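Asker: heads up, no residue letters with this:
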């Protein structure tokens, strides 16, 4: 479902696992930081609201969304990290650069999760313009950071079941 048809901050809390002892790595792109900081705030608030301990949340910044994959790999290889959340924003421009970056990041994040057999979450906005990004970073369509955090929580529940 397109995010303009669903609020990214609305989700089911049915059967959420206990995450009080889980450790989360959060990798945040510095590019489009007004957007990525809002995504981080959403993810942080969601994790804390559902029982994560502040001391078990580790934030690391990378220069851009392309670097999220390597940042995620550094965290995923750490045995004590239970899940990794990647937060970024790539806004469509006038060149094909957007396509290459988005494709590389999506595939890279997927590969890291498969390689380390743990949740590595794609919390990357890929809007056409700045307003669409704002709408999905705490605006009228909710916050993709909330969605990324609840996805990590639910995937940890899946692994526990």
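Answerer: It's in. These figures come from a predicted structure and were not determined experimentally. Numbers count the residues shown, from 1 in each chain.
Asker: okay, CA-based contacts and neighbour counts for the rest of this
Answerer: Fine.
Asker: and the most centrally placed residue in the chain, what element?
Answerer: Centroid check for the chain by CA atoms, centre = their mean gives residue 123 as the closest residue, at 3.0 Å. Using DSSP states H and E, the element containing residue 123 is strand 120-125.
Asker: following that strand, which helix or strand shows up next?
Answerer: Following strand 120-125 in sequence, per DSSP H and E, is helix 130-135.
Asker: try it against this one:
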């Protein structure tokens, strides 16, 4: 469903699994840092809210969204890591650069999850404008970081 039709921060937690002993990796792009920090805080707070321990949440930064894939692999390769959440922002520019980045990140994150058989969550905000990005980080559409953390929790329930 399109983000415009729902709030990213609305969810039903009634069937969440116990995550008190789970370990989570957050891989956060530094590009558009003002926004990615808000996404990261949303994911972190959501994990804590649902029982994760602060000492079991690891946050690593990478230069940009393109590097999220390798950053996810660095964390996912550790057996004790239960889920990895990738957070970044790509805003359309004057060229098609954003298309290449978004496609590569989507494919890469998918491959990392399959390779290590664990949830690796796509928390990439892809928009046309800076305003739309803020709307998906802390605005009228909620917070994509919250949505990504919820997806990780839900996937751990399988």
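Answerer: Structure received. Small disclaimer: the values here were computed from a predicted structure and weren't measured.
Asker: quick one on the thing from earlier: now do the same contact list for the closest residue in space to the residue nearest to the centre of the first structure that isn't next to it in sequence.
Answerer: Leaving aside its sequence neighbours, residue 123 of the first structure sits nearest to residue 87 (CA to CA, 6 or more residues apart in numbering; 4.6 Å). Neighbour list for residue 87 of the first structure: 26-29, 36, 39-40, 65, 68, 122-124, 145 [criterion: CA atoms under 8 Å, 6 or more residues apart in numbering].
Asker: In helices, which of these fall?
Answerer: Of the contacts of residue 87 of the first structure, the ones assigned to helices by DSSP state H are 36, 39-40, 68, 145.
Asker: Would you write out the PyMOL command that picks the buried residues out of those?
Answerer: Listed next is the PyMOL selection for buried residues among those, using 16 or more other CA atoms under 10 Å:
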select buried, resi 36+39+40+68+145
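Asker: Show me what the lengthiest helix in the second structure is packed against.
Answerer: Longest among the helix segments of the second structure by residue count, using DSSP H, is helix 97-116. With contacts taken as 3 or more CA pairs under 8 Å, 6 or more residues apart in numbering; DSSP states H and E, helix 97-116 of the second structure sits against helix 68-76, strand 83-91, strand 120-127.
Asker: Helix, strand, or coil at residue 51 of the second structure?
Answerer: Following DSSP: H, G, I helix; E, B strand; the rest coil, we place residue 51 of the second structure in the coil state.
Asker: cool, residue 4 of the first structure as well?
Answerer: Per three-state DSSP, the secondary structure class of residue 4 of the first structure is coil.
Asker: tell me the contacts of the closest residue to it other than its chain neighbours?
Answerer: Using CA to CA, 6+ apart and skipping residues adjacent in sequence, the residue nearest residue 4 of the first structure is residue 141, 6.1 Å away. By CA under 8 Å, 6+ apart, the contact set of residue 141 of the first structure is 3-4, 6-9, 135.
Asker: Ok, residue 117 of the second structure next?
Answerer: By CA under 8 Å, 6+ apart, no residues touch residue 117 of the second structure.
Asker: The residue nearest to the centre of the first structure contacts residue 150, correct?
Answerer: No - counting by CA atoms under 8 Å, residue 123 of the first structure does not reach residue 150; the two are 10.8 Å apart.
Asker: Distance to residue 104 of the first structure added to the ones in helices among the contacts of residue 87 of the first structure, as TSV?
Answerer: Output for those, formatted as TSV (distance: CA to CA, whole Å):
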residue	distance to residue 104 of the first structure
36	19
39	20
40	21
68	10
145	20
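Asker: what's the spacing between the closest residue in space to residue 86 of the second structure that isn't next to it in sequence and residue 115 of the second structure?
Answerer: Nearest residue to residue 86 of the second structure, sequence neighbours excluded (CA to CA, 6+ apart): residue 27, at 4.8 Å. For residue 27 of the second structure, the distance to residue 115 of the second structure equals 17 Å [CA to CA, to the nearest Å].
Asker: Equivalent analysis for residue 146 of the second structure, please.
Answerer: The gap separating residue 146 of the second structure from residue 115 of the second structure is 25 Å, by CA to CA.
Asker: picking up where we left off before, list the buried ones in the longest helix of the second structure?
Answerer: Within helix 97-116 of the second structure, the residues that count as buried by 16+ other CA under 10 Å are 98, 102, 104-106, 108-110, 112-113.
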